[in-house]
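Chemist: can't give you the sequence, but here's the structure:
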């Protein structure tokens, strides 16, 4: 053993949390959680081995935090106030970790009212004065204030000792040079830098808007914190000057908080830290009691390895997801510094990745974003992942960067599979809430790498729950990151175009240099964290929690899974339909040209308008600001009602060309090369009322009741041995209208299972015929959309006065409907938004517009939004409950594939239809309960077949 004494002080708290997050939950034979205990024990053993081989310590002690408060809380009551409580299954392991330390016959030091850092500083001070060298086993930045310090010796001691640090995660010694590299200042000035920049984890306030680089620069330029603060009034006028002046008090407070207390009374004398041979019996008893059999074999000199099986058991899962989600943002800041991309870290080593993972576990909340090669989550390659734990506390983990040329130089990065293996416990842990912006995309990308990320929150959907339809401060009402960052943070984000370029010069994200990729990717995670901190608290105060937690949030993983399932399409059937549509559009084109007396481009609104209103002389043409005639569907339908045959032909031509391009052609191109299926993308924020929307390809606009629509549905097929099952809510919006408007006649008709359109025809026309029922059906739906007399007249092809008479009669027969419309409009005009039965708000900022067209459009939408929105909420609740119900019935293999308005489409073995149908029907029928009790039953129609067309 060396003549000079060498004391090692182990920061035990860091070891505990690292151990907890490195291993899965485990229990010992008594059922006690011991995952962290086992990890801590192996780490302590490894440290002892490594130090012994290096001829390291003569004395060693483990220093722990005894409680969550210290004397600093008396100085500043918000100190560490934002730290989340320790995980539920870690709490009972704290005393066992102390037992483990003592089983090694090592001192375990802790003291009420003091932090481990203060005890470490005090022991280091006394030891170095005795001439001992001291190594602090930690990577804590606060302790770096002590690095490189060499003490003046006590009387009788020839020379004082010096202090360094050992980061066992990196296996790196930390001396003064490493501190300067990290902070830009020597160790004795680290406290000044920390006081200026603050610490979001410990809630040390610092000065708002000053990050680590600015703090370091100020300390270097002025020689210290006090000098920088004193110089502020003489600085050139700037935001920095104002912040230094205004924040002086907070900086001085922060300097006191980060100052280590070095004169603590020592709980145990240094001599008791002397390392001796570890007595076997206490350690063996501890290892045996807790089932650490591989370590016990190692103690006895056997060949047992730490990787060999132990007598531990996988712990029963602890449900922390709900707690995490209810906890919201666990590290809020009253104010946030401006975004500083220079603070972001590019994580290129396993050691740094381990550190970020450890910190994310400790935080309990992490914002996440994936960077990929494409927008299609089912085809995109994963290029990297970014994480954020607080403002400007973000990183990018590149996984697949480098040129497309196989000989191109690859930058240093953690191998993708290695990184994903390391990240999996974090991403799948119930104890850590993952927050994303459109997190469904990230779920699908990660699922393709066998990572089931949960639990999750989504800033995009939180925004939608709060502000659907709202346009704030002149900024659009969308919920994309760029708009939200501008609206809520006043920040303009980097765009993909900024980083990758556009057009022919665009490069894949994987070829972007890592410094630029880090700025872009880490900013996304940073912005997401900030948005969550901004938006999540509003849910409770503005009444959005109910709709977000009960309807939208549970749907995220459900919709993601539906997208991954996809649906099979018959390529041959689609190709055949494309040919037929092409032939039919060709025929229609010839007929249109013949009627017009000349060939022209039918798809050109300008040429069509000129033909209709200038050449053919039809009345009512209106030119817009561009000088072109409008030829939208309403115009063509009006011309058709006037007997213009060409308008009928153009409408038919438009429908066929749209169906061909949107479906029969596009669906063939959309077939995934690996799965052979079509994977649509659902947006949970695509429609203001809360309905899901479908894109790439859009499967929600296929005509429902036309022969062409049926033919397209025939191309959606089941795999061999399976069938498709379509479950459709029957007239759900009319049923909801009967309940919400309190219409006794309609409620009774639904309760009796009557034909509601026939009942309406009888009430309005006194008889039920094919024509009166058809008219009643049109009126039933049109009224709910706030249709005008002119709109109804166009649909029924009657005069406006006759249409108005029908509306008047309808309101006379069903006065509750008229009352509902009037009260809804009055409420929306007063509050600015409508609300569904489940509390979903839809904002109508133009409800009071002086522009008649804008105002009337808003009024029509406001009338329908509570009904259509409630319908959307109900089917979403059904979707979220569906798979648990099927799994409980032993039908977990049934796949839910599509949601199209009021319809759900499933794929299942033909032999399971009889068992699955009643489960599906029950879940859909009871979806509103217990949150809402309806006065009308929800009718469900179920059909099955080899194709969607047959099942529908």
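Modeler: Cool, the structure landed. None of the values given here were measured: they were computed from a predicted structure.
Chemist: From now on I want contacts and neighbour counts done on CA atoms only, so please keep to that.
Modeler: OK.
Chemist: Tell me which stretches of the stretch 601-750 of the chain form helices.
Modeler: All helices of the stretch 601-750 of the chain, identified by DSSP state H, counting those that start in this stretch, fall at 605-609, 633-641, 645-659, 666-670, 707-714, 732-740, 744-751.
Chemist: Which neighbouring elements make contact with the second one?
Modeler: When you say that, I think you mean helix 633-641. With contacts taken as 3 or more Cα pairs under 8 Å, 6 or more residues apart in numbering; DSSP states H and E, helix 633-641 sits against helix 645-659, helix 789-796.
Chemist: Just send the helices of the stretch 601-750 of the chain back as a markdown table, with mean neighbour count and distance to residue 795 too.
Modeler: Converted to a markdown table, the helices of the stretch 601-750 of the chain look like this (neighbours: other Cα atoms under 10 Å; distance: least, Cα to Cα, whole Å):
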| stretch | mean neighbour count | distance to residue 795 |
| --- | --- | --- |
| helix 605-609 | 18 | 23 |
| helix 633-641 | 17 | 9 |
| helix 645-659 | 18 | 14 |
| helix 666-670 | 18 | 31 |
| helix 707-714 | 17 | 20 |
| helix 732-740 | 22 | 19 |
| helix 744-751 | 18 | 23 |
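Chemist: hold the first one in mind and look at this next one:
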């Protein structure tokens, strides 16, 4: 950087929260992933990057960086234990977006900078100093008052949301002091958002007056006796040291160590294809078009980027107490268990993690000695290091063990010399340049007794993975505890960065473990863990086992203290082996059916494309929003066209569906074409790639990824195969039974409505369910004064939409769109519904009040769903959380019931001498593979177990009903 250059520094952490709170909740259509903050962030960043090139509003940047907080202890925590201790947990739907936002910055080809142990503000201060020393100017994109101390003749603070630039004069206008006195002012006032104490009774105006009179903080403290106001004088004298501490806490460190040199922040040309690939993956259609138009990069032909949305958002914007960064003093949110975490961190200080104390076990005697220690302590923390994230295809590289805090070891089994192409060869007892190793067979033979012995408790993190890896090798580990699931039972949605070991370690132990990337590298320089030096892998793997054991010591007692032991021990832990066995079994898929469907879908798509061209009167790419917009609104002049900021016509799904509803054929065919090509790409083309040699697909279930306890499925996601379209149902026909077997599908009938009838105590609904009456017809009869006999199907459909819509807090706007009726009519239906069933309104009000009072609501089985944003100042955020809080006890109870059914199912089948195998769980449905000659005996037992799953804990006032059928394929059985 040189004189005349201009550096832009974006406060990324504050940017995230401002983007999140500025927009209503938004999810990705394909899978429901929350992306509202990502969308806001990307739009703000794109606007900043593009507008900053306009020199009429300032000097265009030559250098650019986005700076984030990193979740780790800073020097401020060492100075003051309470620093940021009052911060609140980020909203649940924001947590998965942190990692996606960092990926967004990289997609923009901008430096994404964070530093362990330091806050974003310190990095911004350091880069500002370096830029000024080089003769450049700096624009800091933030509204954080902590950064105002940096403002000067060559440093401007830019509030993008308000399009306002702050120089020294603006800082003085706002606070009554110039930037050079902002540190002293904050030392006096303190900062409630960061829990900086300051001096009681001193506000900004008073502080400015005192500094104007006495010059600076130290002079004020030395001459405090001269202050005429008695109470103010007494406070300043009494809290002088507290003010000095506060001054240190608010002073930014301009000498922060950094990894990215200043010159590396020079702006490079944006890679349009990379950015568009990312935006397509996020399904940001409008921004994709804007970027395409501005950069001249054609969208067609660019595939959506493959982004790991399940990757843990490692430590974003959180301080060591597990609280988010950014100034959110305007939000009235409940507190987190920061005091608990701080206390546990203090305990950990007496026995810090020492990686040098870990041992590498290379022989039988060493492993036998360590196993003996496990019998002495009664505890064995266990973790497998493997070649793949997919447990069904993972080969074991080594084993990590711990028997007490600090007493941990690593057992290498299949390491190779770096550069060896055969990452699983040469390690089975041979040296190969890496030293002696035990064979996998011998190690597992030695460990098998202790892994299955009830006298030793095994402890793991995300233990279903380790359990399945060992199950494939004939070892069913028992008994065990899973720290991930303990954390999930405690803090289902108030968890800060999810329930990963690294995040939990930083939150509860104040310790940052070695990351996989630090061990193995990334990008082109990455190497397999089997090729990493064994001494380094020992530090990494043994630390995982050690930290997991320490987390167990911290978290397990909280289950008792918080009264949640029953949730973990009855709903979470027993499900691990059940799901592992289901994942191991997989489900058979007919490759030929998928192939034929792909061909059929391709032909139908081609036919639709021909129809599209016919209606348009010319050939064009139906996948090109730009070309489609010109055809619909330019050439054909259809009504309702709206142009985006880039001048292109909007052709989003809502626009096309509205036009189709008005009878226009071209948009209707486009909607069909889009749905069909998505089904083809997502399912019929992709599923064969997941099949094993036996033609079976093995999905993976996540137990700790939703607020309500619902399971999610991935790699591949078998829970989102559509069932409401002919093509979607056709895909299910490819899921078949093995020879001599039959598929049985057992599905709860209207379980959430039944739970609502019980929880809200609605006599009409409860009686209808008890008598087996068509609930939607009954509702229609109550709502519209229409006899059930001879009722028109359209009337019943309206009642059905209202019944299910009420559960999810549907608005008049949403109901109007779903039923294609005026909003006023939809509002009338909703009002009439509450009049007919007043208990539902009472239930909703009770849930909102409960969530506001205690921060969470509960299912009938005691599972807690936390909603810290239920009292948020932003009405849209608050409304979203209110709707979620109303639905969570219902949906969560349904999730708990099917979990209980799954846990009971296998023992009941075995006791009856039946060999049916549970294969899939899809929301309220279980799918089994059953011998043909056992179907008649299996279906009644499955139905009974599911219908009585709530008992004896809960006696529902309405019966649970299960529909179960057998067939050769999934679609026919459903």
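Modeler: Yep, it's here. None of the values given here were measured: they were computed from a predicted structure.
Chemist: Give me the TM-score for this pair.
Modeler: Laid over one another, the chains give 0.62 as their TM-score (TM-score structural alignment, normalised by the length of the first structure), with 615 aligned residues with a Cα RMSD of 2.5 Å.
Chemist: returning to what we had before: could you redo the helices and strands packed on helix 633-641 of the first structure as JSON lines and give each row distance to residue 408 of the first structure?
Modeler: Below are those laid out as JSON lines (distance: least, Cα to Cα, whole Å):
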{"stretch": "helix 645-659", "distance to residue 408 of the first structure": "44"}
{"stretch": "helix 789-796", "distance to residue 408 of the first structure": "64"}
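Chemist: hmm, back to that, closest one to residue 7 of the first structure among the helices of the stretch 601-750 of the first structure?
Modeler: helix 666-670 (66.2 Å; Cα to Cα).
Chemist: tell me, the closest one lands on which residues of the second structure?
Modeler: Mapping helix 666-670 of the first structure onto the second structure (TM-score structural alignment) gives residues 686-690.
Chemist: picking up where we left off before, right, and the helices of the stretch 601-750 of the first structure - which one's nearest residue 357 of the first structure?
Modeler: Closest among those, using Cα to Cα: helix 666-670, at 37.4 Å.
Chemist: just to revisit the earlier point, which one of the helices and strands packed on helix 633-641 of the first structure lies nearest to residue 918 of the first structure?
Modeler: Residue 918 of the first structure sits nearest to helix 645-659 of all those, at 34.6 Å, using Cα to Cα.
Chemist: what do we get in the first structure for residue 414 of the second structure?
Modeler: Using TM-score structural alignment, the equivalent of residue 414 of the second structure in the first structure is residue 400.
Chemist: Spell out the secondary structure type for the closest residue to its match other than its chain neighbours.
Modeler: Of all residues not flanking residue 400 of the first structure in the chain, residue 383 sits nearest, at 4.7 Å (Cα to Cα, 6 or more residues apart in numbering). Under the three-state scheme (DSSP: H, G, I helix; E, B strand; the rest coil), residue 383 of the first structure adopts strand.
Chemist: got the contact list for residue 383 of the first structure?
Modeler: 370-373, 398-401, 509-510 (Cα atoms under 8 Å, 6 or more residues apart in numbering).
Chemist: again, 6 Å this time
Modeler: 371-372, 399-400, 510 (Cα atoms under 6 Å, 6 or more residues apart in numbering).
Chemist: quick one, which of the helices and strands packed on helix 633-641 of the first structure is nearest to residue 945 of the first structure?
Modeler: Of all those, helix 645-659 comes closest under Cα to Cα, at 23.2 Å.
Chemist: For burial, what's the neighbour tally of the residue lying closest to residue 280 of the first structure once chain neighbours are set aside?
Modeler: Spatial nearest neighbour of residue 280 of the first structure, chain neighbours left out: residue 299 (7.6 Å); criterion: Cα to Cα, 6+ apart. Neighbourhood size, residue 299 of the first structure [other Cα atoms under 10 Å]: 15.
Chemist: Let's have the helices of the stretch 601-750 of the first structure in TSV, adding distance to residue 294 of the first structure.
Modeler: Putting the helices of the stretch 601-750 of the first structure into TSV (distance: least, Cα to Cα, whole Å) gives the following:
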stretch	distance to residue 294 of the first structure
helix 605-609	79
helix 633-641	76
helix 645-659	66
helix 666-670	53
helix 707-714	61
helix 732-740	62
helix 744-751	68
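Chemist: what does residue 816 of the second structure align to in the first structure?
Modeler: By TM-score structural alignment, residue 816 of the second structure lines up with residue 793.
Chemist: And what about the residue nearest to residue 218 of the first structure when sequence neighbours are not counted, helix, strand or coil?
Modeler: The shortest distance from residue 218 of the first structure to any non-neighbouring residue, by Cα to Cα, 6+ apart, is to residue 228 (6.2 Å). At residue 228 of the first structure the chain is in helix, as set by three-state DSSP.
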